[in-house]
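Peer 1: Here you go, sequence then predicted model.
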Amino acid sequence: MINKKRILLTQVLMTGMMAATMSGIMSLIALGPGAVWLGVWARQFVCAWPIAFVMTTLIWPIANRLSGLLLRETATH
């Protein structure tokens, strides 16, 4: 069993990386490369990371259960 500290650290790292890449890519598409884009990206990242963290905390159990149902797995724990 994975300990709770590792789960939390993984979630912090994963949501941080996803928030950075998604906010960067989407703002780059909208604005193109340049100084304005970098400023917008930084603000969007600071806003996106906590939202991503909270949403994964709420949505993870639902997604985990749905994937089990879709794969027709039975609970073994």
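Peer 2: Structure's in. What do you need?

Peer 1: CA atoms for contacts and neighbours, from now on please.
Peer 2: OK.

Peer 1: so what's residue 55 up against?
Peer 2: Residue 55 sits next to no residue when contact means C-alpha atoms under 8 Å, 6 or more residues apart in numbering.

Peer 1: quick one: it from residue 21, how far?
Peer 2: Distance of residue 55 to residue 21, given as C-alpha to C-alpha, to the nearest Å: 17 Å.

Peer 1: Included below, for side-by-side comparison, is a second structure:
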Amino acid sequence: MHDTKTIIVAQLFISGMMAFLMTGFFGFIHATSILAWLAEWANAFVIAWPVAFVLSLGVGRLGFKLAVTCRRHI
């Protein structure tokens, strides 16, 4: 297993990339123009990244536990 500092830094990268991609994708679906999409994407990303980071800390641990449990049964 990795040390706590590595896990936190990894979660920063993972949550940032996922928030960036998800807000861009869903913003594009609802956009009326490219400029509106870019403006909305920026606003949504600023809100989504901190939320994604906090949630990923809990979900990440659960995900690892589930993966270890499933691996034992396969």
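Peer 2: Okay, I see it. Values in this document were obtained by computation on a predicted structure and should not be read as measured data.

Peer 1: mean offset of stretch 20-27 of structure 1 relative to structure 2 (after superposition)
Peer 2: Stretch 20-27 of structure 1, aligned to structure 2 and superposed, deviates on average by 0.7 Å (mean C-alpha distance after the TM-score superposition for structure 1).

Peer 1: Can you point out the buried residues in that stretch?
Peer 2: Using 16 or more other C-alpha atoms under 10 Å as the test for burial, stretch 20-27 of structure 1 gives 20, 22, 23, 24, 27.

Peer 1: Contacts for stretch 20-29 of structure 1, please.
Peer 2: Stretch 20-29 of structure 1 has contacts (C-alpha under 8 Å, 6+ apart) with 37, 40, 41, 44, 45, 48, 49.
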